[in-house]
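Asks: Pasting the sequence and the predicted coordinates here, then a few questions.
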Amino acid sequence: MPRDLLTSQRPAGDGSAPPRREERLVVHLSDLQLGAPGTDALGSLELLVEDLSREDGPGRRADAVIITGDLVHQGTAESYPMLAAALRCVETRLAAPVLCALGDHDDAIAAKAIPSLRAGSWTVHRLGPLRLVLLDSSSGRLGEAQLRWMRRRLATDAPWGSVVCLHHPPVATSLASPPPYPFPRNGAADALRAVVADASAFTEALEGTDTRVVLAGHGRHALMGEVAGAGLLAAPSWARQRQYVVVSMSSGCWSATVRTVGADRTIEPQV
């Protein structure tokens, strides 16, 4: 069963209704890869919270954190409970839900230890007027059943439209961030070609819906493009590059900023 999270309805300190907000902020990262050699996924989450909580950071206004797959490196059952505990701490400190999709390094059964995946790996959530749909491409494809489910969830429009999230990009995309690469250059080129296997069926299912942005990962670099008339943003590898994307959504436009510790870069607003 999908879960609906009405995270925008946070009561004010005096018990009165919260003020009307004209935007929703989604923090997007990917490829956490807990247990990957030479990385510290749990320690890096502390860096994420610290960066978001800076005086000029977006964390105090973030409505959700989305991780688009490769949550762990080997997909072992022991990894997910440790990650779940760390993600609960992130939720508490940011006062925002952490929502996860699955990637090719993940195990769908073991990943049920993650709170947002307990009801299944295809989930839908509401951030006030904005709808989030998270998919499972852990096998490298989405499959007919999941695409039918997605189409049903997108059959009616949300007030501010929808954001669809999956691990594998549905189209080959251009590099939004230049070298140096943290691995051989041909590895980055291969990543650009690594799209979800049933990309054409996904694009067809997306046509005519209210989807405004598709969030993905897998390519390990900040990538941008377009699919079915919606913007496509692929987050860099958080495990290797300590970069994430802040997506600002309003009723009329969206914009995205790629943030690194101590630096950021803005992608122009899109209507």
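Replies: That came in fine, so what should we check first?
Asks: contacts, neighbours, all on C-alpha from now
Replies: Will do.
Asks: can you pull out the helices in the stretch 51-200 of the chain?
Replies: Assigned by DSSP state H, counting those that start in this stretch, the helices in the stretch 51-200 of the chain fall at 79-94, 144-153, 185-193, 199-206.
Asks: who does the third one touch, helix- and strand-wise?
Replies: Translated: helix 185-193. Judged by 3 or more CA pairs under 8 Å, 6 or more residues apart in numbering; DSSP states H and E, helix 185-193 is in contact with no other helix or strand.
Asks: Pull out the buried residues from that helix.
Replies: 188, 191-192 (16 or more other CA atoms under 10 Å).
Asks: Same question for the shortest one.
Replies: Residues of helix 199-206 classed as buried by neighbour count (16+ other CA under 10 Å): 199, 202-203, 205-206.
Asks: any chance of those in CSV, with distance to Leu99 too?
Replies: Shown next, in CSV, are the buried residues of helix 199-206 (distance: CA to CA, whole Å):
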residue, distance to Leu99
Ala199, 23
Phe202, 21
Thr203, 23
Ala205, 23
Leu206, 21
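Asks: so Asp51 touches Val261, yeah?
Replies: Yes - taking CA atoms under 8 Å as the contact criterion, Asp51 and Val261 are neighbours in contact, 6.7 Å apart.
Asks: One more to weigh against that first structure:
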Amino acid sequence: MTALRILHLSDTHLMGSETLHSGAVDTVAAYTFILEAFENAGPLDVVVVSGDASDDGSPASYGTLRSLTGDFAARHGAVAIYAMGNHDERAGFREVLGNGHPGGVSASPSGYPGMDAPVVGVSEVAGYRILTLDSSVPGRTHGFLDAAQLDWLRSVLAKDSPRGTVLVIHHPPVPPLTALHQGIELINAPALAQALEGTDVLAILSGHYHHHLMDMFNTDSGVIPVVVTDGVVNTNDVLAPPGHERALAGSGGTLVTLTSVPATEHGTGGRTLLRSVPIHRALPPAITPAVVFDLGPDAVAGISATIAATDAELLAGGPVSQKTASPTRKD
């Protein structure tokens, strides 16, 4: 059997200055704390940061991310791979992290001219393909994959990898659970499902929701496990009162292991097993207050009116002119 061991992290929301996230959380200290919690994770193959790595999109924040993640990955024999989230900025991301893959250059694949194009990439680790997509929409909070990116995805997946593919995308292609995330999910998940039909994608790793979630993504050819990991900067409380959005002093990540079981002469095996181990830690008071924020229904409604995908965006299936869209503030 051949295994791939992944530490899946997301939503570090690092700053290029000493500004506190939500006016309350020291993001560098939170990230350092959770990396220390994973020191006994043993040998790893990959450390994945699945988006919202930065909160302000500054090169300085990505430099901090690369330093902390790279040092941790090196100590555990792993490579570090990064994906874009809605808070990330493509220019700053490319300047420091390239395309988010080891040795990746800042240039985009054919069909993506310019530095503002989606940041995508592919790596092969232990016979498995790790593929990152860019579901961010500049200036907006919801996720979307344009036709060019989906065509690129199909072209990459047209040839199977030796042991299968792990897809990393910040916005999960499964419905959200908490109030404020309604309307800022991946708004064209069915288009992604079509692109993944009949491919060798074994699992999808996502962030964005700031809490652990294991779900299944349906395609016409089968279901794909989706592993949503906890936020590093805080944890969204899925048991908050109806209509509330509450973030608590939690941090975490997920240990994901894919194990390829070869077929035997009796016809058994020939499949890949997935094990997902969520790890959660309470952040100490020196890093964050116990309750980062607790928004009531009126506050949630007001923010949602600003950040949620507009009717025009939903009808168009993607970005529209800012003349018809809501103001472009992020959460």
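Replies: Nice, I can see it. Bear in mind the structure is a predicted one, so any value in this text is a computation, not a measurement.
Asks: residues touching the residue nearest the centre of the first structure, list them.
Replies: Taking CA atoms, centre = their mean, the centroid of the first structure lies closest to Ile66, which sits 3.6 Å from it. Applying CA atoms under 8 Å, 6 or more residues apart in numbering to Ile66 of the first structure gives the contacts 26-29, 98-101.
Asks: one more time with 6 Å
Replies: Listed by CA atoms under 6 Å, 6 or more residues apart in numbering, the contact partners of Ile66 of the first structure are 28, 98-100.
Asks: That one -> the second structure?
Replies: The alignment partner of Ile66 of the first structure in the second structure, by TM-score structural alignment, is Val48.
Asks: what residues are up against Ser206 of the second structure?
Replies: Applying CA under 6 Å, 6+ apart, the residues contacting Ser206 of the second structure are 50, 169-170, 172, 228.
Asks: Return the members of those classed as buried.
Replies: Here, 16+ other CA under 10 Å leaves 50, 169-170, 172, 228 buried among the contacts of Ser206 of the second structure.
Asks: Distance to Val156 of the second structure added to those, as a markdown table?
Replies: What follows is those, written out as a markdown table (distance: CA to CA, whole Å):
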| residue | distance to Val156 of the second structure |
| --- | --- |
| Ser50 | 20 |
| Ile169 | 15 |
| His170 | 19 |
| Pro172 | 20 |
| Val228 | 23 |
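Asks: Now flag whichever of those residues is closest to Leu133 of the second structure.
Replies: Checking these against Leu133 of the second structure by CA to CA gives Ile169 as the nearest, at 5.3 Å.
Asks: Check the gap between the equivalent of the closest one over in the first structure and Met224 of the first structure for me.
Replies: Superposed on the first structure with TM-score structural alignment, Ile169 of the second structure falls opposite Leu166. From Leu166 of the first structure over to Met224 of the first structure the distance is 14 Å, taken as CA to CA, to the nearest Å.
Asks: same thing with Ala235 of the first structure?
Replies: Taking CA to CA, one finds Ala235 of the first structure at 9 Å from Met224 of the first structure.
Asks: Check Met82 of the first structure too.
Replies: From Met82 of the first structure to Met224 of the first structure the distance is 32 Å (CA to CA).
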